[in-house]
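Q: sequence and predicted structure are below.
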Amino acid sequence: MATGTALLLVASALAILAGPLALGLAGFVSARRADAAPTAGGSWRFAAASMLVYVFAFNLTFFIQELFLVLPKALTPGLRPTLYHNNHGWEGANPLAGLFQGTGALATLLVGLACLWLLRRPRAWSAGTRLFVFWMAYCGCFMALPQVVIGALSAGSDLGMAMAYLQLGQGTRIAAAIVALGAMPLIAMRLCRSMLEFADTPALAGAGARTRQVFRWVTLPALAGTALVLPFRVPRELVEVLLVPLLVMLCGVPWIQAGAWRVRGIRPRGAATAPSLAYPLAAVVGLLLIFQLVLRPGIHFYGG
């Protein structure tokens, strides 16, 4: 194994596993010292809405990724791409196909960063709208950034093909992957602050209270939502069904959970009014039907 690859694997383990674990343990100790008394954790209906919005945002982001993998190929002579519910493919040949394997991750990252920026703007949004922007920011960033690391490790991955087309050397690939790994906790902590702004003042009173609030409103919804994402991705090989949802959840949620105790200076927007479950449930069911009835057979693009 090359030294650079081994170094990147170690850095990935530190960023995805060891870092959140160490930060979370420090928070556990801090919470026991500062405010061990339990506090109310907020509305369970809000948590259920967060789970449904996560499922919708994940699959919408995945659709955006695959759509923007297909559209550039559809406009390229010699390529005939097809869009599916869990993948895309193409017939024909053109050297640009390798480059366009990177456009999906670029599109989702731009969507994620745009939503992250919107969360920083003072807007009179409903709770449901803010939840949607929050999870779109999360899914956009954490669906794209891990692909940079995978691209540096695997030439056969989507971003690996794009990096090969651009003739990026190993050093450049590893540097890009390190930047992506470093961005993950920074984005996670920004999102943690945004979610805690939903809470009322008592829920922000101490490290333990903030940790419990994030567990109920972010971690549990993401865990349950990851299981609910799977029906959108079948039928396909089990590893492909599971890999992307698990990767998106594991690269960001542990940082958000582990860092909740450290967030200071939050400006609460008042107790979050739990949005109606009817709208996100209808959106999830409707998107599932589109995925399985419309996209699963494949939509052919013959523009090139």
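A: Perfect, I can see it now.
Q: when you work out contacts or count neighbours from here on, use the C-alpha atoms and nothing else.
A: Will do.
Q: in the stretch 101-250 of the chain, which spans are strands?
A: With DSSP state E, counting those that start in this stretch as the criterion, the stretch 101-250 of the chain has no strands.
Q: which residues in it form helices?
A: Assignment of helices within the stretch 101-250 of the chain using DSSP state H, counting those that start in this stretch yields the ranges 103-120, 127-153, 158-165, 170-196, 207-214, 220-233, 238-259.
Q: to G4, which of those lies closest?
A: helix 170-196 (7.0 Å; C-alpha to C-alpha).
Q: which elements pack onto the closest one?
A: helix 3-13, helix 103-120, helix 127-153, helix 207-214, helix 238-259 (3 or more C-alpha pairs under 8 Å, 6 or more residues apart in numbering; DSSP states H and E).
Q: buried deepest among these, which one?
A: helix 207-214 (a mean of 26; mean count of other C-alpha atoms under 10 Å).
Q: and L243, how far from R264?
A: The gap separating L243 from R264 is 34 Å, by C-alpha to C-alpha, to the nearest Å.
Q: from what I can see A260 touches F215, true?
A: No - with contacts counted by C-alpha atoms under 8 Å, A260 stays clear of F215, the gap being 9.1 Å.
Q: neighbour count winner among the two?
A: A260 (28 against 21; other C-alpha atoms under 10 Å).
Q: what's the closest non-adjacent residue to the more buried one?
A: T211 (5.2 Å; C-alpha to C-alpha, 6 or more residues apart in numbering).
Q: double-check the one you found against I256; I have them as touching.
A: No - assessed by C-alpha under 8 Å, T211 is found out of contact with I256, at 9.3 Å.
Q: just the terminal-to-terminal distance for stretch 116-132.
A: First-to-last residue span, stretch 116-132, C-alpha to C-alpha: 11 Å.
Q: re earlier: and the helices and strands packed on helix 170-196: which comes nearest A36?
A: helix 207-214 (6.8 Å).
Q: need the contact list for V70.
A: P81, T82, L83, H88, F301 (C-alpha atoms under 8 Å, 6 or more residues apart in numbering).
Q: looking at those, which has the most residues close by?
A: Neighbour-wise, those (other C-alpha under 10 Å) top out at P81, 26 neighbours.
Q: try it against this one:
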Amino acid sequence: MTPIGFLSVFAPVFALGGPLLLGAYGVWRSRGQARPPVASLAWDWTLVVASMLLYALCFSLIFFVQELFLVLPKAFTPGLRPTLFHNNHNWDGDHPLAKLFQGTGALATLIVAAACAYWLRRCPPRSALWRLFAIWMAFHGCYQALPQFVVGAIFPGNDVGMAMEYLQWSAPTKTVAALLAMAAIVWIAVRLLRPLLTLAAQPERIASAGRRSAFVFQVATLPGLLALPLIIAMRVPGSLDQVAIVPVAEYVIGLWWMQAAAWFAIPARAGETTAVRSVAIPLLALIALTLVFHLLLRPGIAFY
């Protein structure tokens, strides 16, 4: 089997089967553990809604960063005339560097993700809203970029795949890059769990493997699922891959691994953040960004 053939089989098994196996093992390991009193399991629905709104907001912000930095290098390249849209970009003209610049969007989102991860590590916000914002920016920055290395290794027409072709990467080199990206997908999912768990108001909410899994479901997995219609509404109209495939695939690849790994997450200190009192700010921010996407970006902004 060729390296690319191996990736074509291994990548979907890794993305779908890996979290299922890890999560099932966590359920088996957690059987028989003592559970906290039922009173401590009450959901903070304000936190759930805030997480949903910020998940949708950060997805679109990161996607905008990606497309903007796909457009800007082309805008300064003679012979290329790029246009930025709300769910894609396009360009007229030809230049040898155009293929290389198809990789600059993923690079930009990874840089944003690294900056937010540094923020969380060195100076984590006391506000639960700002901490959620930093978590979701880091999450989307990674999970909108890393899967492109896997897809690009298999399909040269993908954005990162075009950059790989320009750089004349061999099939083994592409395979190594894809495997490293998959390893990073799991590692980042585990690393993001700790700041996520610090959103718990009481220590008993994350005191056991089962409770950690339940809390991650409440503040991440469920909000991410509920945010998908909001994200899709910001991206219509467009082709299926532009509107739905990207957010759904990112949800499955990123949040399934986070949920599956929650049972063995490094214990975190609860009560580090101030409670979310209102969802007005993320709601207004999401509405404003939706208006920008549909009123300004949907018709297209020409960078020439």
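A: Happy to help now that I have it. Nothing here was measured: the structure is a model prediction, and the numbers come from that model.
Q: would you mind reporting the TM-score between them?
A: Superposed pair, TM-score by TM-score structural alignment, normalised by the length of structure 1: 0.95. Supporting alignment: 301 aligned residues with a C-alpha RMSD of 1.5 Å.
Q: how close does the aligned partner of the residue nearest to A260 of structure 1 in structure 2 sit to G5 of structure 2?
A: The alignment partner of T211 of structure 1 in structure 2, by TM-score structural alignment, is S213. In this view, S213 of structure 2 and G5 of structure 2 are 35 Å apart by C-alpha to C-alpha.
Q: about what we covered before: could I get the helices of the stretch 101-250 of structure 1 as TSV with distance to P95 of structure 1?
A: Output for those, formatted as TSV (distance: least, C-alpha to C-alpha, whole Å):
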stretch	distance to P95 of structure 1
helix 103-120	15
helix 127-153	18
helix 158-165	8
helix 170-196	20
helix 207-214	46
helix 220-233	29
helix 238-259	26
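Q: of the ones you listed, which is nearest Y279 of structure 1?
A: helix 127-153 (8.9 Å).
Q: so how far is the closest one off the chain centroid?
A: 3 Å (C-alpha atoms, centre = their mean, to the nearest Å).
Q: tell me what it is packed against?
A: Using 3+ C-alpha pairs under 8 Å, 6+ apart: helix 127-153 of structure 1 touches helix 44-74, helix 103-120, helix 158-165, helix 170-196, helix 238-259.
Q: how far does the first one sit from the chain's center?
A: Mean-position distance between helix 44-74 of structure 1 and its chain equals 9 Å (C-alpha atoms, centre = their mean).
Q: buried ones in it, by neighbour count?
A: 46-74 (16 or more other C-alpha atoms under 10 Å).
Q: quick one: that helix to structure 2 mean distance?
A: Helix 44-74 of structure 1 differs from its equivalent in structure 2 by a mean of 0.3 Å after superposition (mean C-alpha distance after the TM-score superposition for structure 1).
Q: quick revisit: could the helices and strands packed on helix 127-153 of structure 1 go into a markdown table alongside distance to P231 of structure 1?
A: Output for these, formatted as a markdown table (distance: least, C-alpha to C-alpha, whole Å):
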| stretch | distance to P231 of structure 1 |
| --- | --- |
| helix 44-74 | 11 |
| helix 103-120 | 21 |
| helix 158-165 | 23 |
| helix 170-196 | 27 |
| helix 238-259 | 9 |
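Q: quick one: which of these is nearest G92 of structure 1?
A: When those are compared (using C-alpha to C-alpha), the closest one is helix 44-74, at 10.1 Å.
Q: between the closest one and helix 103-120, how big is the angle?
A: 140 degrees (axes from the mean of the first three to the mean of the last three C-alpha atoms, to 10 degrees).
Q: which ones are touching L228 of structure 2?
A: Neighbours of L228 of structure 2 in contact, by C-alpha under 8 Å, 6+ apart: A56, P247, V248.
Q: across to structure 1, which of those hold up?
A: Retained in structure 1 (both residues aligned by TM-score structural alignment, their matches' C-alpha atoms under 8 Å) from those: A56, P247, V248.
Q: average gap between stretch 239-246 of structure 1 and structure 2?
A: Counting by mean C-alpha distance after the TM-score superposition for structure 1, stretch 239-246 of structure 1 comes out at 1.4 Å.
Q: contacting residues around that stretch?
A: By C-alpha under 8 Å, 6+ apart, the list of residues contacting stretch 239-246 of structure 1 reads M143, T226, V229, L230, R233, V234, P235.
Q: same question for stretch 132-143 of structure 2.
A: Contacts for stretch 132-143 of structure 2 (C-alpha under 8 Å, 6+ apart): 51, 54-55, 58-59, 62, 109-117, 119-120, 185, 188, 192, 195-196, 250, 253-254.
Q: how much space separates whatever residue of structure 2 lines up with L242 of structure 1 from I231 of structure 2?
A: Aligned against structure 2 by TM-score structural alignment, L242 of structure 1 finds its counterpart in A244. Per C-alpha to C-alpha, A244 of structure 2 is found 8 Å from I231 of structure 2.
Q: same check, this time on W136 of structure 2
A: 14 Å.
Q: where do the contact lists of the two overlap?
A: What both W136 of structure 2 and I231 touch, as defined by C-alpha under 8 Å, 6+ apart, is the set F59.
Q: ok, now which ones touch the nearest residue in space to P156 of structure 2 that is not next to it in sequence?
A: In space, and not counting its chain neighbours, P156 of structure 2 is closest to M162: 5.5 Å by C-alpha to C-alpha, 6+ apart. Counting by C-alpha under 8 Å, 6+ apart, M162 of structure 2 touches K99, L100, Q102, G103, G152, P156.
Q: does the second one touch G161 like I think?
A: No - between L100 of structure 2 and G161 no contact is recorded; they are 9.4 Å apart, counting by C-alpha under 8 Å.
Q: those two - which one has more neighbours?
A: Comparing L100 of structure 2 with G161 by other C-alpha under 10 Å, the one with more neighbours is G161, at 25 against 20.
Q: the more buried one contacts A145, doesn't it?
A: No - contact status for G161 of structure 2 versus A145: not in contact, 12.0 Å apart, counting by C-alpha under 8 Å.
Q: mind listing what's buried in stretch 81-95 of structure 2?
A: R81, P82, T83, L84, F85, H86, N87, N88, H89, W91.
Q: for it, measure first residue to last.
A: 10 Å.
Q: centre of the chain versus that stretch, how much separation?
A: The answer for stretch 81-95 of structure 2 is 24 Å, by C-alpha atoms, centre = their mean.
Q: much appreciated, bye for now.
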